[in-house]
Structure formats: structure tokens, C-alpha cells
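S.K.: one predicted model, sequence on top.
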Amino acid sequence: MPSVNPADLPDLVGKEIGVSRWIEVDQKRIDVFADVTEDPQFIHIDPERAAKETPFGGTIAHGFLSLSLLSPMAMDLGFSLQGIAMGINYGFDKIRFLQPVRAGKKVRGRFTLEDATERQPGQWMLRYGVSVEIEGEDKPALIGHWLTLQILGK
């Protein structure tokens, strides 16, 4: 999607603005995330034990790993405001983790623009409805409402 004139944002509210590429969540990615976040729980890093002791049949990604992949997924869309100087992650209104992502699965992001509010001249608060879909699964890994603050250049 090309860059958008801020004046056109109201016309996009309620519309899907894009779907990202598929991203593989392999064991190496899970292990690196476990190391960086200091979360070495066996359900993430021990495939043999996770296969024996969990209902998942093997290891699963951390929920926060699935959430963190929203950043590269959003970059895939190419959605930006004309004249933007920077975008700031403002947080989430709500996140729900609905289904674990098993090691080796692929995920992608689906984004809908839910709201666009000009907080002051040149500053736009955007709220996206987001979901992280799992290839071959009916339920998404997560759903949420993501806020970003878009600041236009002077």
C-alpha cells in the first residue's frame, strides 16, 4: 500500500489495510527468544520433554514472541503516512492469546485500521485491529488492538 495522505485516514477506518507475508516460527527462533527474554521454560526449549509432558505434541513459541512479530509484519504492509518523520509504538488496548504457535508453524499478520485521531497538528494516533494467523489453523494465535503514534515532519 502506498503512503497515505493523513486527510484520507477517515476513509480507511474500518477497512483492512493489509496482510503480511508468512513468517516461520522455527525452534531456533524460539530458542533465541527464550535466551534474550530469560524465559527458558521447557515448553519452549525442550522438544522431547514438551512432546511427552504437554498437550501440544512438542514445543510452542512464547506468546510474546508471536506478539513481537507484529513489528516485521506491519513493515511488510508498507502502510505509512505521507510526510511521516517517525512512528512510535504506543502500546495495546487489549491482547488475547488464543492458540499456541507450535514450533515449525508459519504465522502472518492481518491488520484493520480501527481508528485515526489527530491528537494535535501533525500527530496521529492510529489504532489497528490485529490478528496473528497460524497457517493451517482455524484460530489465530492472538488478537488485539495496537496503538501507534505517527508524527509528521515539520
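M.R.: Cool, got the structure. All of these numbers come straight from a predicted model, not from anything done at the bench.

S.K.: hey, let's count contacts and neighbours off CA atoms from now on
M.R.: Noted.

S.K.: now the lengthiest helix in the chain: buried residues?
M.R.: Longest helix in the chain, counting residues (DSSP state H): helix 27-37. Neighbour counts over helix 27-37 (16 or more other Cα atoms under 10 Å) mark 27, 30, 31, 33, 34 as buried.

S.K.: repeat that for stretch 79-97.
M.R.: Neighbour-count burial for stretch 79-97 flags 80, 81, 83, 84, 87, 97 (criterion: 16+ other Cα under 10 Å).

S.K.: and those as a markdown table, adding distance to residue 49?
M.R.: Formatted as a markdown table, those follow (distance: Cα to Cα, whole Å):
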| residue | distance to residue 49 |
| --- | --- |
| 80 | 44 |
| 81 | 47 |
| 83 | 51 |
| 84 | 48 |
| 87 | 42 |
| 97 | 23 |
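
S.K.: among those, which are located in strands?
M.R.: With strands taken from DSSP state E, the overlap with those comprises 84, 87, 97.

S.K.: let me have those residues in CSV, extended by distance to residue 121.
M.R.: As requested, those are exported to CSV (distance: Cα to Cα, whole Å):
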residue, distance to residue 121
84, 12
87, 15
97, 35
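
S.K.: show me where this structure has helices.
M.R.: 9-12, 27-37, 42-45, 47-53, 63-68, 70-77.

S.K.: turn the ones you listed into CSV, columns for distance to residue 101.
M.R.: Formatted as CSV, those follow (distance: least, Cα to Cα, whole Å):
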stretch, distance to residue 101
helix 9-12, 31
helix 27-37, 10
helix 42-45, 10
helix 47-53, 13
helix 63-68, 8
helix 70-77, 14
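
S.K.: so which of those gets nearest residue 119?
M.R.: helix 9-12 (13.5 Å; Cα to Cα).

S.K.: put this beside the first:
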Amino acid sequence: MTTITLEELPNYTGKHVGQSPWKNISQEMIQAFADATGDHQWIHVDVERAKNEAPWGAPVAHGFLTLSLIPQLNQSAMTVTGPAATINYGMNKVRLPAAVKSGSDIRSTIELISVEDIDEKRVLATYKTVIEIKGEDKPAVVAENLAMYVKP
């Protein structure tokens, strides 16, 4: 786990700032996401059909499930100390190059792209997050995600 103070953060621009531990994507997690979002497409939830008919030979996680894990993965990879609050401010760019098969392990690798003072109370950091799939050549996610740090 990398720990960086808010004051030190600009010194890390252009640098790798963290890598999360591996996280398993279970079929139960995929099913729960399908239930929460109403997206029950067979490639996600019909295990037998996906094994026989899907191009991956297995059910796959929803791309938005994998994307939604960025905060959890990144928080286990790095922390910025000093802000009163950290707000998920959104994304600039997102690509989903590869599907995550049920049972796969994923992890995030984080690079700090930029840090910008918005005003005397807010700092906007832009990160490049890549979610790797263990044993696969292509990543599951490549995203430019934004964190707004609110000073105390």
C-alpha cells in the first residue's frame, strides 16, 4: 500500500503510485451485480449456456461491474492522507479491452496523470487505472478516473 500526503501528491505526477492485491470475480458477484442492475444477459448469468455458446467458454462479468471495482481496488493500492473527504469525480476515458471470466482474478495498477488546484478547498487528481486479468494479455479496463480531494 502506497501512502502519499495531499501536499506530496504533485511530486508523483507521471509516476506509478500503486498496485492492488488480486481480487477474485466470482459467479456469485456477477449474479449479484446482474440482480442489482437488471442486466441478466445470458453471457453473465447462464453458466451452462455460457460454457457452451459464449466466445470465452465461460460466463463473464459485466464491464460495468469491473469498472465499478476501481474505487475498491485503488483504495487497497494507495491512500492519500490529509483531505477531509475524497470524492469520486468521474471518468474522462474508459475502455474495456477484454472480458473478465467468472472465477478470474483482477488487480489495478495506478499512475498519477495530473494534480490541479481547483480552489483553496479542492484538489482534482487524474489517475490512469489499468485493471489486469491474471494470466491474460489484455487488460479488462483502461480508465482515466478523477478524484476530488476536499481540504479540511
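M.R.: Cool, got the structure. This is a predicted model, so every value here is computed, not measured.

S.K.: circling back to that earlier point, mean neighbour count, the helices of the first structure: which tops it?
M.R.: Most buried of those, by mean neighbour count (mean count of other Cα atoms under 10 Å): helix 42-45, with a mean of 21.

S.K.: that one packs against which elements?
M.R.: Packing partners of helix 42-45 of the first structure (3 or more Cα pairs under 8 Å, 6 or more residues apart in numbering; DSSP states H and E): helix 27-37, helix 47-53.

S.K.: mean per-residue distance, it to the second structure?
M.R.: With mean Cα distance after the TM-score superposition for the first structure, helix 42-45 of the first structure departs from the second structure by a mean of 0.3 Å once superposed.

S.K.: what's in contact with that helix?
M.R.: 27, 30, 31, 34, 49, 50, 54, 58, 59, 60, 61, 62 (Cα atoms under 8 Å, 6 or more residues apart in numbering).

S.K.: and stretch 116-127 of the second structure, by the same measure?
M.R.: Applying Cα under 8 Å, 6+ apart, the external contacts of stretch 116-127 of the second structure come out as 110-115, 144-152.

S.K.: mind listing what's buried along the longest strand belonging to the first structure?
M.R.: The longest strand of the first structure (DSSP E) is strand 105-120. Residues of strand 105-120 of the first structure classed as buried by neighbour count (16+ other Cα under 10 Å): 105, 106, 107, 108, 109, 110, 111, 112, 113, 114, 115, 116.

S.K.: residue contacts, the second one?
M.R.: Looking back up the chat, that one is residue 106 of the first structure. Neighbouring residues of residue 106 of the first structure by Cα under 8 Å, 6+ apart: 22, 23, 24, 25, 134, 135.

S.K.: now the two most distant members of the residues you listed.
M.R.: Within the contacts of residue 106 of the first structure, two members stand farthest from each other by Cα to Cα: 25 and 135, at 10.9 Å.

S.K.: and these two? Which one has more around it.
M.R.: Per other Cα atoms under 10 Å, whichever of residue 25 of the first structure and residue 135 has more neighbours is residue 25, with 20 against 16.

S.K.: counterpart of the more buried one in the second structure?
M.R.: Residue correspondence to the second structure (TM-score structural alignment): residue 25 of the first structure is matched to residue 25.

S.K.: mean shift between the longest strand of the first structure and the second structure?
M.R.: Taken against the second structure, strand 105-120 of the first structure registers an average deviation of 0.4 Å after superposition, with mean Cα distance after the TM-score superposition for the first structure.

S.K.: how far off centre is that strand?
M.R.: Distance of strand 105-120 of the first structure from its chain centroid, counting by Cα atoms, centre = their mean, to the nearest Å, is 9 Å.

S.K.: ditto for stretch 75-90 of the first structure
M.R.: Using Cα atoms, centre = their mean, the offset of stretch 75-90 of the first structure from its chain centre is 15 Å.

S.K.: list of residues touching it?
M.R.: With contact meaning Cα under 8 Å, 6+ apart, stretch 75-90 of the first structure is reached by 1-6, 17-21, 146-153.

S.K.: got it, and stretch 20-30 of the second structure?
M.R.: The contact list for stretch 20-30 of the second structure, computed with Cα under 8 Å, 6+ apart, reads 1, 44-45, 59-62, 65, 73-78, 100-109.
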